[in-house]
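Student: starting from these lines, generate the structure:
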Amino acid sequence: MTGTVSAPATSTASNSTTRTGVASPSGLAVRPGRWIDGWNAEDTVQWEAAGAAIAQRNLRWSIFAEFLGFVVWQLWSIVVVALPAAGFHFTTSQTFWLISMPSLVGATLRFPYTFMVPKFGGRNWTMVSAALLLIPAVGLAICVANPATPFGVMLLVAALAGFGGGNFASSMANITFFYPQRKKGWALGLNAAGGNLGAAVAQFAVPIVITIGAGATLQLPLAGLVWVPLILVAIVGAWRRMDNLSNAKADVTASLAALRAPELWLMALLYIGTFGSFIGFSGVFPKLIADQFPAFSAFPVAGATLSLAFLGALVGSLARPFGGRLADRFGGSTITIAAFVVMALGALAVILTLPLDNFWLFLGFFLVLFIASGAGNGATYRMIPTLFALRSGAADGHSAAGDVSSQRTAAAALGIVSAFGAYGGFVIPQVLGLSKSTTGGYEAGLSWFVAAYVVLLAITVAVAVSGRRRGVRI
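Tutor: Here you go, the predicted structure:
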């Protein structure tokens, strides 16, 4: 039995679905299981009649589910700072492994997660991927309740937090099908920012939750358990309010085509620099503050403690959609160039001010680094559909999506590139941990990042110049 989606007399797909079998002005039909046939975001009539409302509703619930994914993904980076006070005794190397292992697993899971939306549907996979978050959330609560928990068990459960990192690839690949090319930068930026914001909220809320009313004893298990009710809400919300698109087919052929494209490898490298920096520094920021400025690691607030580490992930998350919007207007390469310039200068400023032992200068320059990486995330990601549209022969890849085949290839590329970018969340803590172990400080590791940003800046400039020579905006 099928239905049709009519023009927007109502605000939801379920209410705008009729059972008359008569073709609607939008040309959309809904099958059982909330499968939508005939979706074409580039059709302005369909978009204005019903598409925009449907896309916005799916985006809202996608953001919420991805937000929780990032929360779970980042929990261990927050908990490790409190482990010594709870009776755990790990080396510096072991601590950095607990911080970086979720990113390693999450980055790797993004490859298969990219294929889950085409195989099972965006709504269906959002339900499953949200349900998987219950495992690491509850697992963390069990592990940290007992200081005798072996490091190997802690590392395994930290690895399971990678489920939260995998969500990004499937969520972004799903949302790219819902929006026309001219709106992709803003939509993908919002979707990603909502997820990225999970890191900030976790870093803000968890220190408060585990200390409020605890007296001399930390309530570490609450770091995982407090998110369980929200995860259940995300599962039910996706079931009731999201949709599957029958034309969302990023098949194996599209993925192989993306892997063969030099544009994919170029964007993977640039995305490691932008998103990898954001997620890597978000994960390690609480540890950096605790090591460099222990007196500022936590502030007492109404019987609880608050860490300012959340500010980094917060400003980076909020900057991401604006990076996407600026990229919509000026081109992704232009904004990415600006981002790498500011990131290099910000990291250099942190290095120069560390000997001054001034926390507020350290915090200020690091926040500049976070803002630039967040804006760079949105801008770099916006370049992906543009480059693949140009590759398909579109005259203007910035405002035209190309044919269906190129759209599917671009969707596959979005997931693959996001996977490579997430490895930055593993590399940055490991590099900084190595720097701390071998030199006693973080200056050496940060200097390596400055050099990397300069190289990535040169590559992005070359891409922008190449586009201008062809008379196109990238």
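
Student: when you work out contacts or count neighbours from here on, use the C-alpha atoms and nothing else.
Tutor: Will do.

Student: counting neighbours, what do you get for residue 440?
Tutor: Other residues near residue 440 number 11, with proximity taken as other C-alpha atoms under 10 Å.

Student: and it, how far is that from residue 432?
Tutor: In this structure, residue 440 and residue 432 are separated by 10 Å, where distance is defined by C-alpha to C-alpha, to the nearest Å.

Student: do the same with residue 461
Tutor: In this structure, residue 461 lies at 28 Å from residue 432, with C-alpha to C-alpha as the measure.

Student: and those two? which has more neighbours close in?
Tutor: residue 432 (23 against 15).

Student: how about the helices in the stretch 201-350 of the chain?
Tutor: Taking DSSP state H, counting those that start in this stretch, the helices of the stretch 201-350 of the chain run over residues 222-225, 228-241, 252-260, 262-292, 310-330, 332-353.

Student: so which of the ones you listed is nearest residue 163?
Tutor: Across the helices of the stretch 201-350 of the chain, the minimum distance to residue 163, taken as C-alpha to C-alpha, is reached by helix 228-241, at 12.9 Å.

Student: which residues sit against that closest one?
Tutor: Residues from elsewhere that reach helix 228-241 (C-alpha atoms under 8 Å, 6 or more residues apart in numbering): 57-58, 61-62, 64-65, 68, 123-124, 126-128, 130-131, 133-134, 137-138.

Student: also this sequence, please, to line up against the first:
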Amino acid sequence: MTAPSPSAPPSRSAQAKRAGGRWIDAWDPEDEAFWEQGGKRVAHRNLFFSILSEHIGFSIWTLWSVLVLFMGPEYGIDPAGKFFLVSMATLVGAVVRVPYTFAVAKFGGRNWTIIAASLLLIPSLAAFWVMEPGTSYTTFMVCALLTGIGGGNFASSMTNINAFFPLRKKGWALGLNAGGGNIGVPVMQLVALAVIGANGGPRVLLGIYIPLILVAAVLSALYMDNLTSVSNDTGAAKEAARDPHTWIMSLLYVGSFGSFIGYSFAFGLVLQTQFGRTPLQAASITFIGPLLGSLIRPVGGTLADRYGGARITLWNFVAMGLATSVVVLASVRESLALFTGAFIALFVLTGLGNGSTYKMIPGIFQAKALALGLTGEEAAAYGRRLSGAAMGLIGAVGALGGLAINMAFRQSFLTAGTGTGAFVAFLAFYAVCFVITWAVYLRRPQQVVTPDNAASGTKKQLGYAKV
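Tutor: Prediction:
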């Protein structure tokens, strides 16, 4: 079967019929003619169904952040125990992001999306079976660990969509993909609010999501594609792991996404534990922050496309620090209204930062490709190769930030009965992120010796301000 030329749109007749489904052999989104003649349509279709699957994955990942709201005194679990349950889900969600990233290259983006969506049935059915008073804490913990696989969907989805879009569109596409997935958090919380308000139990909530998982898997099979250009490249993973920018961006992503997912898991419990809210009162507020943070993530990506991810990220950490300072003040004064308002503002800023930091990743590796003297498709392929591998590592470390946040809350409530100490620690960390962003990406252009100018001793300036 003949593959389409780079200047022609991919067609059904041009897709290789391999074991495991639909494959596109030729894919060059950087070619504007290719993009406009059909590449854009294919990329957008895959983006839409990727968002659907990732959205449900996020919902299942955050399942226990709402299930603990159903767990009254009859369950015999104190607030510290509940924080530990949701922390276990965060931990697994972070760890599985690494293998999920490389699964795209091993199985194909479409094929792995089908598998990843289907795997969500395991934690959903397990929770449906055990969710009742009298179940042991160990059993609940195992079920919470299982829901962590939903967090892996983000890494595979972002790696897959990164390969479909040209660099000039990556900030928008990755922001929309991630934002659509992130919004699974507040949707799960809204559905839980409706179930609690209707005096329904946790099994009603799970009964809603189990059929949706099947729908996502079937639609992925019908409408998504695999790209042969996304090959299983363990060398890229090793090279990305050796690059210091991978770990610098991991730290910044802890500050943005780690905060988003950590606060999403903890917000309801903090309202219940520190401010004495009932499950219904907590659920009626909890969804607002994650919802706004998810909706604004594409805006962060778009702003990064226009002004540079490093600049947006820098000033976003300043704003996060200011919002956290207000949260600390409200916590000390025990002002629920001020606390809620500032916390929701903090959620919005985490979403904005999520979009800008993730846009930086492909931009950094594209800049490194150009500094090495690569041009055109060769430079784009280098950037896609390393940024795709780096995204899995960065996403995993970033999600571990959510674990740290929940463990910090647990310790703060155990020792002081309030979350104030945890928020002070978060404020200090945002200050560190600000300094690192400025020092590495904005203080001055970095100087890199390229093969072309190494012999003459001249150096090429490589700046990251616009990444």
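
Student: hmm, back to that, taking the contacts of helix 228-241 of the first structure, please make a PyMOL selection of just the buried ones.
Tutor: Buried residues within the contacts of helix 228-241 of the first structure, as defined by 16 or more other C-alpha atoms under 10 Å, are selected in PyMOL through the command that follows:
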select buried, resi 57+58+61+62+64+65+68+123+124+126+127+130+131+133+134+137+138
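
Student: okay, and which of the contacts of helix 228-241 of the first structure map to helices?
Tutor: Using DSSP state H, the subset of the contacts of helix 228-241 of the first structure located in helices is 57-58, 61-62, 64-65, 68, 123-124, 126-128, 130-131, 134, 137-138.

Student: quick one: contacts for the aligned residue in the first structure for residue 187 of the second structure?
Tutor: Alignment note (TM-score structural alignment): residue 187 of the second structure maps to residue 201 of the first structure. Contacts were defined as C-alpha under 8 Å, 6+ apart; by that measure residue 201 of the first structure touches 71, 310, 314.

Student: ok, the residues you listed in the second structure, which still hold?
Tutor: Of the contacts of residue 201 of the first structure, the contacts whose aligned counterparts also meet in the second structure (both residues aligned by TM-score structural alignment, their matches' C-alpha atoms under 8 Å) are 71, 310, 314.

Student: the last one against residue 197, yeah?
Tutor: Think residue 314 of the first structure. Yes. In this structure, residue 314 of the first structure is within contact of residue 197 by C-alpha atoms under 8 Å, at 5.9 Å.

Student: what does residue 22 of the second structure correspond to in the first structure?
Tutor: Matched across to the first structure, residue 22 of the second structure falls on residue 34, judged by TM-score structural alignment.

Student: OK, contacts around the closest residue to its match other than its chain neighbours?
Tutor: Once flanking residues are discounted, residue 34 of the first structure sits nearest to residue 243: 5.2 Å by C-alpha to C-alpha, 6 or more residues apart in numbering. With contact taken as C-alpha under 8 Å, 6+ apart, residue 243 of the first structure is in contact with 34, 35, 36, 58, 121, 122, 123.

Student: number of nearby residues for the second one?
Tutor: Just to be clear, that refers to residue 35 of the first structure. Burial of residue 35 of the first structure, expressed as a neighbour count using other C-alpha under 10 Å, amounts to 19.

Student: gap between it and residue 174 of the first structure?
Tutor: In terms of C-alpha to C-alpha, residue 35 of the first structure sits 13 Å off from residue 174 of the first structure.

Student: what does the last one give?
Tutor: Between residue 123 of the first structure and residue 174 of the first structure the computed distance is 9 Å (C-alpha to C-alpha).

Student: how about residue 159 of the first structure?
Tutor: In this structure, residue 159 of the first structure and residue 174 of the first structure are 25 Å apart, going by C-alpha to C-alpha.

Student: between those two, who's got more neighbours?
Tutor: Neighbour tally, residue 159 of the first structure and residue 174, criterion other C-alpha under 10 Å: the higher count belongs to residue 174, 32 against 23.

Student: which helix or which strand is home to the equivalent of that one over in the second structure?
Tutor: Across the two structures, residue 174 of the first structure finds its equivalent in residue 160 of the second structure, going by TM-score structural alignment. Assignment of secondary structure by DSSP states H and E places residue 160 of the second structure within helix 149-164.
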